[in-house]
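A.B. asks: Kindly generate the corresponding structure for this input.
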Amino acid sequence: MREVEVVVREYEAEKDRTGAEAVDRMCDVSPSGGVSLFMDHLGDPVCRIRNSPAFLMLVAETSGRGDGEIVGVIRGCVKTITCGKTTPRSSAGGGMPAGEAVPIFTKAAYILGLRVSPSHRRMGIGLKLVKRLEDWFRSNDAEYSYMATDKSNLASLRLFTHHLNYTKFRTPRILVHPVFAGHRLPLPSSATLLHLPPSAAESLYRHIFSTTEFFPRDIDSILNNPLSLGTFLAYPTQSFSYTTIHHFLTRPPKSWAVLSVWDSSSLLQFELRGVPRLKKGVAWTTRAVDKAVPWLRIPSVPDLFSPFGGYFLYGIGGEGPEAIKMLRVLCRNAHNMAREGGCRVVATEVAAAEPLVKGIPYWRSLSFEEDLWCVKRLDDEYRDGAVVGDWTRSVPGASIFVDPREV
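C.D. replies: Next comes the predicted model:
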């Protein structure tokens, strides 16, 4: 690995924005087949971390010339999340019913947006950026650091697993569905939809997700963020009618589902590049036919080959024999919201074993069947994984809670 002299320092918006944006634009995400997914931060390189409790962006600048060039960037944030659960044998002194699971919280750091200019790769710049960011994580008392990458990104995997002691941890799925601009999707009368206020959504989420991996302790901040467009609850219409969330929690229906919608379009725009002309032509044809004969309700592929935005679905949960059916209704509602918001896709990310995945419509051609999350315990004392309760060695659960602020 050839090294180059660079200075790693904190990002300064007024001074570094142009250079940082240039590096981001040179680094497309390429999942497969030569097709790349270009991501634009809409003039704000810090947008993906700005809503987190604590965040930092670093840049790598060439030195020794008087007017350094930005050749690398990295972003990170720190928050308190659930990393497991424990089940007390009794409620003595704890006020908790015997056998009820109690969440185990940890302070965790998330690395995202590591980019190095193509002309300066294999020079140790990415390694320097990550190590400097990890120092900041430790100074903020983070116990774990984790990152996500596509499983085909061998350079990123080599950096984190071979040079930085990260281990492969979870393999969630990113599911993407196009938004059909020509028509709304009908919502069945067999389901009742409730739009929950943030306070009610917080109560529900703390009740059902408090012991789910990656559940953020500051869920209230997420739900009250202007980018969170609402939390929606669905249950069979013939069920009992609910007036308060307390009423729902004390007497829930046999089946129900819930999800929240996050507006990613105001922060990020995407664009598919490298798509063959034939596929572009087929996509155009579906739109033309849908527009000409909308009553046939033919699924049309939106224009994904020019900049577009999307909505992200998070907090997906539910119970009962009709939970999957109720979730489909909620996804249809989210599709209609995205259509009205001018978006071209609706996306979500779920655990590999998520039991409700059959209720989430998606197109395989647009989705990532296996995202890869890697984790590391930051305290050197526990790097060998010998301590009891080391999260890096835990067995994955059926579900995870994906923070929309990190999408």
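A.B. asks: Every contact and neighbour count from this point should use C-alpha atoms.
C.D. replies: Will do.
A.B. asks: List the buried residues for stretch 347-354?
C.D. replies: Going by neighbour count (16 or more other CA atoms under 10 Å), the buried part of stretch 347-354 is 347, 348, 349, 350, 351, 352, 354.
A.B. asks: hang on, the last one packs against residue 399?
C.D. replies: Yes. Applying CA atoms under 8 Å, one finds residue 354 in contact with residue 399, separated by 5.2 Å.
A.B. asks: before we move on, the earlier item: out of the buried residues of stretch 347-354, which comes closest to residue 231?
C.D. replies: Set against residue 231, the nearest of those by CA to CA is residue 348 (14.4 Å).
A.B. asks: Find the nearest non-adjacent residue to that closest one, please.
C.D. replies: Excluding the flanking residues, the one nearest residue 348 by CA to CA, 6 or more residues apart in numbering is residue 313, at 4.9 Å.
A.B. asks: Please provide the structure for the following sequence as well, for comparison with the first:
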Amino acid sequence: MEEEMRANMLVIRELDKNEDTQKVEELERRCEAGSCGEMSLFTDLLGDPICRIRNSPSFLMLVAEIGPGKEIVGIIRGCIKVVSCGQHLRRPSNEDSDLKIEPICTKLAYILGLRVSPSHRRKGIALKLVNRMEEWFRRNGAEYSYMATELDNKPSLNLFTKKCNYTKFRTPSILVQPVFAHRVKTHRRQITIIELTPPEAETLYRRQLSATEFFPQDIDRIVQNKHNAGTFLAVPTEYLWTGLDRFLSDPPESWAVMSAWNCKEVFKLEIKGASLARRLAAKATRMVDKALPWLRIPSVPDVFTPFGLLFLYGLGGQGQQADKMAKVLCGHAHNIAKELGCGVVVTEVASQEPLRSAIPHWKRLSCAEDVWCMKRLVEDYSDGSLGDWSKSPPGLSIFVDPREF
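C.D. replies: Model (predicted):
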């Protein structure tokens, strides 16, 4: 009996990158890491289990191993950062008697990449991994923890909402557009696209979007990261651009901003389960689009083999023409994705996002309702007037961190 207990003893420990990488890759292949529609996570391109979280301010990866052979049967990733709760706090300004509006921030933890081997499910391993990760969150001062999953992923939702006391918090949409063989027009005669430097992008985001829910306080690290493919500002052609200072003090009536993140160097996706007829039809659209690019046929890229994606984030803008400008920025991002060899352009927006209608996407590839669940990790409040963010109503927009997509 003791030998059997030792053989089945479960150990949860921190990942040893040198010793565990191959075993983790094998576990990832055994697990179907579902995403929206027919897409699923295919593989970590770099063969690095922590590649998707290494750019976060603070991160941890745990593995669950069992038996004398130390088989890895479960993994979980977690990271911690400081974000805005989407509220404002008015404080006296040092410069004058006016009140200065500041966003309310909190230390937020995020759980991603929870996997359990199919042969070891329903044995409480996932729950043990989550509990251990939450212990690390608390030790490092996180006030809240959240995770994201698909609406139809009942096992994951049941684990977090029924066993771990998370509540459904937000239901954003993941919008996916294929990258065609032709370039997309961006109407440069009416709208000018300006590529901002990382310092300019940081300043603009802090001035305009810092009170948006989930806005990361280390936005400077994001826009300066090697995976960031640029931040782009769209303004009317007649607007004279002389620099960011003038834009912030005297902006045009309408404008839009958006950043792009190259996920191709981090992970790849593939669409599974497509019939031969559908594959051939998709190939035919690509052949025609490549031969006759001036027709601008909406062709289907080769998404039935591993492909990369370009993720759009930091969407924002003002004015009656902001949606038109956001659409132009999406077209510009499509052309960047084409140059990078990505198969799709993806963004995630709040269900009430004002610029949502401007984002081109294919409904079949997109996910109308992703589910974000949240849990408060601490019992006491540092300031009783701030309330509990996990019980707050949704705002119009959210800031989706590309490091966690």
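A.B. asks: want to try CSV for the buried residues of stretch 347-354 of the first structure, with distance to residue 287 of the first structure as columns?
C.D. replies: Formatted as CSV, these follow (distance: CA to CA, whole Å):
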residue, distance to residue 287 of the first structure
347, 20
348, 24
349, 27
350, 29
351, 32
352, 32
354, 32
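A.B. asks: Count the neighbours of residue 226 of the second structure for me.
C.D. replies: 13 (other CA atoms under 10 Å).
A.B. asks: SS state for it?
C.D. replies: Here residue 226 of the second structure is recorded as coil under DSSP: H, G, I helix; E, B strand; the rest coil.
A.B. asks: now do residue 60 of the second structure
C.D. replies: Following three-state DSSP, residue 60 of the second structure is assigned to strand.
A.B. asks: do the same with residue 211 of the second structure
C.D. replies: Going by three-state DSSP: residue 211 of the second structure is coil.
A.B. asks: excluding its backbone neighbours, what's nearest residue 297 of the second structure?
C.D. replies: residue 289 (5.6 Å).
A.B. asks: Shouldn't the residue nearest to residue 348 of the first structure be within a helix?
C.D. replies: No. Applying three-state DSSP, one finds residue 313 of the first structure to be strand, outside a helix.
A.B. asks: Please enumerate the helices of the stretch 1-150 of the first structure.
C.D. replies: Secondary structure of the stretch 1-150 of the first structure by DSSP state H, counting those that start in this stretch: the helices cover 13-26, 125-139.
A.B. asks: can I get those in JSON lines with mean neighbour count?
C.D. replies: Formatted as JSON lines, these follow (neighbours: other CA atoms under 10 Å):
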{"stretch": "helix 13-26", "mean neighbour count": "16"}
{"stretch": "helix 125-139", "mean neighbour count": "19"}
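A.B. asks: Arrange these in a markdown table, one row each, with distance to residue 327 of the first structure as further columns.
C.D. replies: As requested, the helices of the stretch 1-150 of the first structure are exported to a markdown table (distance: least, CA to CA, whole Å):
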| stretch | distance to residue 327 of the first structure |
| --- | --- |
| helix 13-26 | 36 |
| helix 125-139 | 37 |
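A.B. asks: Residue 266 of the first structure: what's it in contact with?
C.D. replies: By CA atoms under 8 Å, 6 or more residues apart in numbering, the residues touching residue 266 of the first structure are residue 309.
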